[in-house]
Structure formats: structure tokens, C-alpha cells
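Student: Task: produce atomic coordinates for the following.
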Amino acid sequence: MLRAFGELTVPSRLLVVNQFGVNLGFYLVLPFLATYMGDLGYAAATIGLVLALRNLSQQGLFLIGGSAADRIGCRPVIILGCAVRIVAFGLFVVVDSLPGLIAAAVLTGLAGAFFNPAVRAYLMHEAGDRRAEVFSVFNVFGNAGALLGPLLGAALLAVDFRLVAAVAAAVFTLLTVAQLFALPARPVEPQERGLIGSWGEVVGNRRFLLFALGGAGYFSLFNQLYLAFPVEAQRVTGVAGAVSAVFVVSTVVGIAAQVRITAWCRAHWSEGRSMAVGLVLMGAGFVPIGIAAPFVATAPPGQWTADGLLAVTPVLLGTVVFAVGQAMTNPFSLSLLPTVGSTRLAGTYYGWFYLVSAIVVAVTTPAVGALFDRFGDGPGRWLPFAVLLGIGLAGGAVIAWMQRTGRLAPRPVTAP
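Tutor: Predicted coordinates:
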């Protein structure tokens, strides 16, 4: 891991360290938002809607952030995104009404829509032919922040959720200031086409659109770290701290195994096959939960018990499988994106990729939440987890077909 980090360029090192801070601040709040809203009396479908709106505002507006990064440069867009997230988490400190929570969630997503595609476009240009390896290190640092965030958040949550949000806002304040002084600017590549012309190029790229549909399965499943996993973990144990256990398990797997998994896949499989298998594994992570869920009733609120530990075991086992699939899928999806798109419009292609994913997530996340509400403790509790398995299988099948038919291979660059 240290060797891989040492091989990065100086700006890449700065951005992967920055990603640690970004995830630290983000995961201070988001893992506990569903629980907080539940304590306020909101139904699971409403919570799913708020989470989907956050995701839609982020991934749906990645197109704007990515296009801006291509035209005005990555650095100012990254800084703007961090500044907006200060405002977003500040709102969580002062509001608890549904409109206020929606506004805070949407601003949280909007901030990510600015800095996420800009950071990835910056790293893509810096990485050259080692994109998967660079994004692998990037994920490790992100996972480290995602590990510490829920742990610190759980400790602060014992005081108040508003304190959690205030600390997250302070973290992003520090990040914004640091990037203003330390992040070097990259030259902006001239764009031969206008904004609409660039978007038209993307929309006309059929293999990219197919890839985006397959890759959308990753985000539909990843979003369940904020809904299905925490809801089920707390349901079967009656302990809010079970939410932290899910995030600790998933991030420890990412930190400990991400670079090794990427290296193994690189040595043995193609990028497309690695991504396809990863999507299937992410879906398979819901199998043990779906099998056990109909037989485990909702536990009353309380402390950890032996029965609670036994009941949460399928959730944690599924989390491990899910995390391994995530570690396989993410670096190679980001590495393949410029191949099915272009390096010249890297930010724009990232934006469209996340827009397609956001539309899919906006449908699947409230639907899964509604299934949880509908079936409760009944025998049909397995159904939402079966749907999530199907999403993983479908996404993996699309990417596997593209790999077999040569649609993930680089193609000659032609003049625009």
C-alpha cells in the first residue's frame, strides 16, 4: 500500500489524502441519517425518498460538474464543491422538518456533483495507463475516511445528531481552505465543440450508454449501505450501534484488501470481467440477509445481546461479500469509462455516467424502502433482498456481454 501511494504523482497523493477527509466528513453524517429520520417518525419510504433525492442531486448533476471541470479546470470545481458541503451539513444542524432535511440532503448531493467528477477527471489525467491502480489507492484512502467517520459519528451521536453534522461541516471547512492553498491547477484542454455538442457526442456513443446502464447497478447496490444494510442491522438487533458495525466491516475489507484485489484481478482477468464479477458479488451480498430475514423478528430497542449478535451475523457476512464485490467493481469501472468514452471529455463522460446511474437509483431506492415498509416482519421480508440480487446479476450480465463482444476494447482515436 505504501509503495503504491509512493508511486503516485504529487497532485495524485494530495487528492487521495483529500479523499480521506471528504469521506471522513461525509460518513460522519450519512450512515446515521436514516436512523435519525426514523427517530423523528419518518417512514422507511420517506427516508428512501430523501436518500434518493440526495443521490439524484449528486449523480444527476455530475453532468454539470463534469462539464465545468472540462472547461474551467478541475481545481476550482473541486473547491466549490467542498464549500457547498459546508452549507449542506450546516443545515442539518438547524433543521429537522422534511423540507429542511430534503434541502440539506440535496445540497449535500450538489456539492458532490461538483467535486466528485472533477477529482476523478484530475486523477484520470494524472494516472495515464495506471488508472485502475491509482483509483485503487484512492479507494483505500476513501475507505479509511469511511471507517473513521461512522466510528466518530457514533460517538458524537450519543450527544446529538446536530453535533455530528456540525463536526462534519468543520471538516469540510478545513478541506476547502487546504485546497485553496495546496492543490495545483491543471492546464485546461481546449474544447473543439460547445457544451451541447459535447453532450451530443456522449448521447450518440451507444457503447458508453450501454456501459452506463450496466454500471448503474453498482450505484443502486452501493446506495443500500445507507438503507438496506443499516435498516436490517438495527431491526434485528435493536441497537443503533449495529449501523456502525456494518460500515466498519465494509471499510475494513476495502482498506485491507482493495489494492490486493485490484492487483489480483489485473493479473488474472480483464477489466470488464473484473467489473462484471464484482457486480454479481455485490448482489450476492444480499443473499444471506434475504435467507435469514423472514425468520428474525424485529428486536426491541436495547443493548447488545447474544441473540442480537447471532441475528446480525448474516448482515455482516453479506457486508463482507458486498465489500469484496465493491472493491472489484469500482476501480475498473472508473478505468474503463475513458475507454468507452474519451479522455478529452473525461469530466463530461463521468457526468453522464453518474446521471444515468442517478436515474436508476432514484427508482430503485424508494422502491426497496417501500418493500421494507410493505413486508415488515412477514414472510415476504426476503423480497427486497431478492430484488437487489437481481440488480447485481443484471448489471454483471450487461458488462460481461460487452466484454465478450469486444465493446470494452479501446478503439482508434478519430478527429472530432
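
Student: From now on I want contacts and neighbour counts done on CA atoms only, so please keep to that.
Tutor: Fine.

Student: Please name every helix or strand in contact with the helix or strand hosting residue 369.
Tutor: Using DSSP states H and E, residue 369 sits within helix 346-375. Packing partners of helix 346-375 (3 or more Cα pairs under 8 Å, 6 or more residues apart in numbering; DSSP states H and E): helix 44-59, helix 62-72, helix 98-127, helix 195-203, helix 206-222, helix 306-340, helix 383-404.

Student: closest to residue 255 out of those helices?
Tutor: helix 306-340 (9.4 Å; Cα to Cα).

Student: One more, so I can put them side by side:
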Amino acid sequence: MSAATATPPRGRSRPSTWSRTSATGRALLTTVLTTGVTTFMFLPLLALHLSATGTPVGRVGLLIGLLSLCGQGFSVLSGHLVDRVGARTTTTAGFACRIVGYLLISAGGAALVPGIAAVGIGGSLLVLSVKTRLVIEAAAHDDTRGMLALRSTFGNVGVVLGPVLGAVAYPLGFDAILAAAVLSHLGLGFHLTFLAKDEAAQAPADLAFAPAAPERKPDPGHTATAPGRRGPAVLFLAAVAYWALYSQLNAVIPLTARALTGTTVAITVVFTLNGALVLLFQYTLLRRFLGHLPPRTLLTAGFAAFAVAYLVLLPQAGWLSLLLFTVPATLAEMLIGPSLDELAVTTAPPRRTGRALGLLGLAGAIGSPLGAGLGTHLLQSLHGGPAVWLTVTTAAALAAAACLLLPRPAR
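Tutor: Sure thing, here's the model as predicted:
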């Protein structure tokens, strides 16, 4: 741990990640929030809009799939662009691509397919470039874990607010939602392209425990590891496993929640509780209470939490099983996502951060449809019995054990 991040004297506390972040870093975090809001204003209503314009149901499904494919499937190339042309330039390209995409969707007709593809590709460019710029800034303060947790919190605010604002704005017309997305992207894109400067924030001058020239040493929250030969492969497989397990929340859990409670409102309760827990506790948990633990340990604990979550569904005890499932499942989400990012960043070769993060995006593109397909197949073939959850629990436990194959953090 560096002297600048050592335990402060009594009465002092380590400054928050937000307070140590530069004006540009705060603009980047605002971008995470705003793009999250506009994406989830637009995404849940896209199928309704397409159906209302006479698009056949089969084509609607293909267009929604195209959006996901372009968003996650393009991530490796996005990461390559971040490393080759720079994160700042890639951010500008992401904003431009998304603005063009929203305008094409508004035009409709033959412009619909390229418009949806442009929105997906633009989202991939923005996610990876903004994350890379935030990580670079946080590295100056040995606060990579805090920044990744804060970024995740801002993103989840957008996930929670977006559908609500979209439902409020939808009576004004789908074009009003697209216009809000275009205007917000224009404003943020202009600021980050022409006004913002990429520079690390300085620690507040009044921190008596911060010396003038601190010695830079690895921080437990930003642990340097020796990836070896197996490290990247195990990390990639862990990311695939994470998205396969997480995809059950969208594919299998909604059907299970209805079966357990007899109401379709149950899944809304699950997602609301999940979002509230992430917003309230993720940043504090990762930065303050678990900041001394290496990401390898957090990753293992996260998959173990997933195993507990799915094991709780075995008794099929109605609302009780469903609510008890939500807590460890949310804990798994809070631990695994940022830990995968942290390991990818801290083990990546020099100037390969974008590609390392891009590979995690590719893992999501593989794991999400794979997990959803296998989960629904199990649910159908095993008729929703305990064997479904025993199988998923075993998969999560095996993933936790596999994480122990990751290289130990260097001391």
C-alpha cells in the first residue's frame, strides 16, 4: 500500500473516490449514468415501438438480438481501437456512432437495421473507452477498485431510472425518447471531445497524512499479479461462467418467480430489491469493508454466493425462497463484475487494457445466450424441479473452485 493510501490518523478517513476524481473523471461517470438512463429508456420500449409500426414479431426478435450482438460481439474490436487510437478518440467515435444510430431508427424503414447496429456498436465503443479512461485516472491514486465500484453504481442508477423515465416519456412518442438520447449524447460528446482534459485528480491539499512525494507501491485494491500462461484463459472462462449464471435472472428466474408465487409481479420485486441493494452497498462494500482482499478472493467468494443463491431455491418455498435467493445473488453480482474488470486491468500487458476489457465483453456475448439457452432447456426438460437448481448450484461451485487456479497476487 502506498503512503498516500495508508490508514489515516484517528479522526481522518480516506477520501472518497468521487472527491479524488478530476472534472473529466466526473464527466465520464456522468456519461455512465446518462447513457445508462437513455439506453434503458429506449431498450425496453423498442419491441413495443417496432410492433406498433407493423414489424412482424419474428423480425422484432431478430432486431433485438442484433442490438445485443453488436453491443457485446464488437467488444474485442472496440478494445483494440482503444489501445491503438486512444480511449479519448474512441469515446468520440462511440458518441457519434450512437447519435447516427438513433437518428436512423427514428427514420425507420430500410434505415432500421443499420441504425440498431450503430447503436450497439456505439455502446460498445463508449463502454470500453470510458471504463479505460476511468481506470487510468484511478491508477494514479491506487484506487482502481473504488473507481470500478463507483462506475458500477452510476451504471445501476441508470438501469433503475431508465425504465421509469421511459414509461413517463412514452406517451409523448418514441421519437421523444430518441431525441432525449441524441441531445444528451451531443452535449456529453462535445464536452468530452473539446473541453475535457484527461488528467488525474490531485489529492486534497489539506490531507495531513498525504506526503508530498509518496512512494508508489501496489495497493491491495489494485494488486499486480503475474498472469502466467493460465491466468488469461481462466479469467476468460470465469467471465463466461459469470454471464451464464447471471443470465438466469433474465431467462429462468422470471418463470420460476411466477411458479413460486403465482403472480407476475414477483420478478419486479426481485429486480427492484436487487437494484436497491447494489445502489446502497456495492461501493461501500468493495472499497471500505473488502478493500484489503485481493480480487481473486472476491471472485471466488462471488461464485460461492451464486451457489448459495441457487441452492436456496431447492425447497421451492414460495416468496421465502425467492427473497432469500435475491440477497446472495445480488452479493455475487456486486463481487464478481468489478473483480473481473480489476483482474483484467491489473494483469493486462502494457497498452493492452482495452483489449483485456474487450475480451470480457466477448465473454458476455458467449456466456449470456449460452446460459439462457441451457437454463431454459433444463427448466423445460426437468419440469422446473429441484434438479434444475442443483445443476446450476453445482456449476457455480465449480466456477468458484476454478477461480482458485488464478495466479496468487504478488506481494
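
Student: Out of the helices and strands packed on helix 346-375 of structure 1, which gets nearest to residue 14 of structure 1?
Tutor: That would be helix 98-127 among those, by Cα to Cα, at 10.4 Å.

Student: any idea what sits nearest the residue nearest the centre of structure 1, other than its immediate chain neighbours?
Tutor: Centre of structure 1 computed as the mean C-alpha position; nearest residue by Cα atoms, centre = their mean is residue 222, 5.7 Å away. Leaving out its chain neighbours, the residue that sits closest to residue 222 of structure 1 by Cα to Cα, 6 or more residues apart in numbering is residue 326, at 7.9 Å.

Student: and if you look at residue 246 of structure 1?
Tutor: Closest to residue 246 of structure 1 by Cα to Cα, 6+ apart is residue 316, at 6.3 Å.

Student: thinking the one you found is in contact with residue 247, fair?
Tutor: No. Using Cα atoms under 8 Å, residue 316 of structure 1 is not in contact with residue 247, being 9.5 Å away.

Student: how big is the offset of the helix or strand containing residue 100 of structure 2 relative to structure 1?
Tutor: For residue 100 of structure 2, the host element (DSSP H and E) is helix 87-107. If you overlay the two and look at helix 87-107 of structure 2, the average distance to its match in structure 1 is 3.5 Å (mean Cα distance after the TM-score superposition for structure 1).

Student: The alignment partner in structure 1 of residue 402 of structure 2 - nearest residue in space that isn't next to it in sequence?
Tutor: Taking TM-score structural alignment, the alignment pairs residue 402 of structure 2 with residue 398 from structure 1. Using Cα to Cα, 6+ apart and skipping residues adjacent in sequence, the residue nearest residue 398 of structure 1 is residue 214, 5.3 Å away.

Student: Then residue 335 of structure 2?
Tutor: That would be residue 302: by Cα to Cα, 6+ apart, it lies 5.2 Å from residue 335 of structure 2.

Student: What separation is there between that neighbour and residue 237 of structure 2?
Tutor: For residue 302 of structure 2, the distance to residue 237 of structure 2 (Cα to Cα, to the nearest Å) stands at 15 Å.

Student: Compare these two (neighbour count), which wins?
Tutor: Per other Cα atoms under 10 Å, whichever of residue 302 of structure 2 and residue 237 has more neighbours is residue 302, with 27 against 16.
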